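Trainee: Make a model of this:
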Amino acid sequence: MAAKTNAGWFFEDYSIGQVIHHGVPRTLSGGERAMYHALYPARHAIYSSDAFARNCGLAEAPLDDLIAFHTVFGKTVPDISLNAVANLGYAEGRFLKPVHAGDTLVSRSEVVGLKQNSNGKTGVVWVRTTGENQLGDVVLEYVRWVMVRKRDVDAPAPKTVMPDLAAALNPDHLVIPEGLDFSGYNYGQSGEPHRLGDYEIGERIDHVDGVTIEEAEHMLATRMWQNTAKVHFDATAREDGRRLIYGGHIISMARALSFNGLANAAMIVGLNAGAHANPCFSGDTVKAWSEVLDIAQTVAPGVGAIRLRLVAQRVGAETFSLKGEDGKYLPDVLLDLDYWALMPV
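Mentor: As a prediction, this is how the structure comes out:
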């Protein structure tokens, strides 16, 4: 009898130019927003209030940008990272259109890079993933690369192809949501008075608060995004018998913690780079800090752009620490994320 179950893709299953259409379409609702705000201390006003969003030129409050990211990402897991050893990085991510309750999202990925590792047991796969809504509008695109196991260690290595990826998005390539206007931005309601001119390149911000990661919450979040990676649920999938916390859970936690000091970094529009520097496990207490990398103007009224490095680390590590003298991430650094956000000028 032919097997009907899916054991996932292995390194030798991928080829350059291959396009993978991922199942299953997902219609989002206000339920995802409520659950997201229950899981994370998310308080950015433009995602919390229709009235606030209308004052900013939008028809209603869109869903949090990372809801769109996790939904699009989760669709790719059965085909891209079910047999992954590690999710290594992100680049060239652009949020192209706000996602609203009632939108249905689908994902597809194109293989843009392959490189077998020297051990012959694993290889790195680069994919460019695109998320579309029910109208065929692209809402999100990004490149990520993962280390994937080989099914057969004797399978021949493919020709090495490594994509040429931009170190950061040019601010001119950021897409501003249609109608967005921060000229009448309500700082009293947003939670903080700080605007773009209050920040300086090189400035570092300690976001102060911490959250202890719980096993049940991270598994609930990962299931919500329909992420099926074994290492997040099955304690036998790792030699140490521990469930690995989904990296997206740490991204959302750090972004939510960054509200304290960056409340008006209102919308994420670009993802320049990202690394899950070290694994996170239940019981770890996570804190976050940010560094201002760049500042830019946009053509939208009252809207500027701020480029931020967001770092999540375990409590106990020295604040603003990142890498050692050897250039490697320090062991308590969990996330290093470089992104563009929109902020009132």
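
Trainee: drop to CA atoms for contacts and neighbour counts, all remaining ones
Mentor: Fine.

Trainee: how far away is D326 from L337?
Mentor: For D326, the distance to L337 (Cα to Cα, to the nearest Å) stands at 20 Å.

Trainee: Compare these two (neighbour count), which wins?
Mentor: Relative neighbour count places L337 above the other of D326 and L337, with 22 against 7, counting by other Cα atoms under 10 Å.

Trainee: helix/strand/coil for that one?
Mentor: Assigned with DSSP: H, G, I helix; E, B strand; the rest coil, L337 falls in the strand class.

Trainee: so what's it up against?
Mentor: Contacts were defined as Cα atoms under 8 Å, 6 or more residues apart in numbering; by that measure L337 touches I251, L271, N272, A273, G274, A275, L308, R309, L310, V311.

Trainee: By neighbours, which of those residues wins?
Mentor: When these are compared by neighbour count (other Cα under 10 Å), V311 ends up highest, at 30 neighbours.

Trainee: To which secondary structure element is that one assigned?
Mentor: Per DSSP states H and E, V311 falls inside strand 303-314.

Trainee: got it, and M219?
Mentor: helix 215-224.

Trainee: now L334
Mentor: strand 333-344.

Trainee: between that strand and strand 303-314, how many degrees?
Mentor: Per axes from the mean of the first three to the mean of the last three Cα atoms, to 10 degrees, the angle that strand 333-344 makes with strand 303-314 is 160 degrees.

Trainee: measure D164 to V19 for me?
Mentor: In terms of Cα to Cα, D164 sits 19 Å off from V19.

Trainee: Now the second one, please; I'll put the structures next to each other:
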Amino acid sequence: MAKTNAGRFFEDYAVGRRIDHAVPRSVSGGERALYHALYPARHAVYSSDQFAQSCGLAASPIDDLAAFHVVFGKTVPDVSLNAVANLGYAEGRWLRPVWPGDTLRASSEVIGVKQNSNGKTGVVWVRTRGMNQRDETVLEYVRWVMVRKGDIAAPAPATVVPELRPVVAPQDLVIPEGLDFTGYDFSLAGEPHRWGDYEVGETIDHVDGVTIEEAEHMMATRLWQNTAKVHFDATFRPDGQRLIYGGHVISMARALSFNGLANAQMIVGLNAGAHANPCFAGDTIRAWSEVVDKAELAAPGVGALRLRLVATRGGAPFALRAADGAYLPEVLLDLDYWVLCPL
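Mentor: Got it, this is the predicted structure:
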């Protein structure tokens, strides 16, 4: 009896199937230190216990995207080990802060499948939930991924394409218990810009750039225990290149967005996302944002900004698509998300 696992292929997925992912992981301040070493992450709520406590939290939580990466990494051996590419996200919500000492695990449900016309690959949609040691859901999201078929002759499953909400409604955003920005210290946070200073339609060039290093990407992907072959095995792609984990691009772009959005403190919603083009070591990531929407919330001093975050490897800022509607080749990431910002 074989004891190794080659991973699931497209024909192995069925709508309605639930997958409980191994292995639970306890997080600590080490995750924060490594996250801040890998990315120029400086948002104050995630950097300082004292600042977080001044905003009504018990302490500084683990960075929202670090928690996302831990949960995402749990799913890779069961969802995307044999993936060609991770395609997109929707309906993401951060429901509870993750604290040092919490133990995270993940579970996914297959909600859609569609074989591609070439008969060699198919798209799989899953809804993933990350839970802590108290079985509380800390975050949830939908993602879809293109997966190879193991047997080209295997019959295609019946196509099911899920209907997904284009945006998480502001009333469905969950504000961390106790969060209060009425005494927010803009000087310590790094910028004076508050919720009211941003206008819908405004675009922000984040100016700075970071060149992706192979070693840092390998460290990050191992940190999140992401085992997808395209990130590690240089023989897996015809061009012999290892694909940079899309989450690495997300975190780098989010960190770069500090310059202009230092007070966009906590990510609470993920509306949509696309990895528009592959990223490889040697690419220099730059980022720009567009303010898509704004919402007032019930928590004292807290508002929500809906932002479009675009990561590129060159080209003019604010350029996104060609005349035919396709993403420009220099666009790496197009992410639509909600953040909490002081009023």
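
Trainee: TM-score for these two?
Mentor: Superposed pair, TM-score by TM-score structural alignment, normalised by the length of the second structure: 1.00. Supporting alignment: 343 aligned residues with a Cα RMSD of 0.5 Å.

Trainee: ok, longest helix in the second structure?
Mentor: Determined from DSSP state H, the single longest helix within the second structure is helix 64-79.

Trainee: Which neighbouring elements make contact with the next helix or strand after that one?
Mentor: Reading on from helix 64-79 of the second structure to the C-terminus, the next helix or strand found by DSSP H and E is strand 83-94. Contact here means 3 or more Cα pairs under 8 Å, 6 or more residues apart in numbering; DSSP states H and E; on that basis strand 83-94 of the second structure packs against strand 137-148, helix 229-232, strand 266-275.

Trainee: To what extent does strand 83-94 of the second structure diverge from the first structure after superposition?
Mentor: Once the two models are superposed, strand 83-94 of the second structure sits on average 0.4 Å from its counterpart in the first structure (mean Cα distance after the TM-score superposition for the first structure).

Trainee: what's around S117 of the second structure, how many residues?
Mentor: Neighbourhood size, S117 of the second structure [other Cα under 10 Å]: 8.

Trainee: what residues are up against it?
Mentor: Neighbours of S117 of the second structure in contact, by Cα under 8 Å, 6+ apart: none.

Trainee: which SS class is it?
Mentor: Going by three-state DSSP, the secondary structure assigned to S117 of the second structure is coil.

Trainee: which position in the first structure aligns with it?
Mentor: The criterion is TM-score structural alignment: under it, S117 of the second structure has S118 as its aligned partner in the first structure.

Trainee: higher neighbour count, D164 and V19 of the first structure?
Mentor: For D164 of the first structure versus V19, the count of surrounding residues by other Cα under 10 Å is larger for V19: 16 against 8.

Trainee: Does that one touch S107 like I think?
Mentor: No: proximity of V19 of the first structure to S107 does not meet the contact threshold set by Cα atoms under 8 Å, at 10.7 Å.

Trainee: which residues does the closest residue in space to H37 of the first structure that isn't next to it in sequence contact?
Mentor: For H37 of the first structure, ignoring the flanking residues on the chain, the nearest one in space by Cα to Cα, 6 or more residues apart in numbering is R43 at 7.7 Å. When contacts are counted by Cα under 8 Å, 6+ apart, R43 of the first structure touches H37, A256, F259, A263.

Trainee: thinking again about what came up before, which strands or helices does the longest helix of the second structure pack on?
Mentor: The contact analysis (3+ Cα pairs under 8 Å, 6+ apart) places helix 64-79 of the second structure against strand 18-26, helix 29-38, strand 103-115.

Trainee: cutoff 7 Å now
Mentor: Using 3 or more Cα pairs under 7 Å, 6 or more residues apart in numbering; DSSP states H and E as the contact criterion, the elements in contact with helix 64-79 of the second structure are strand 18-26, strand 103-115.
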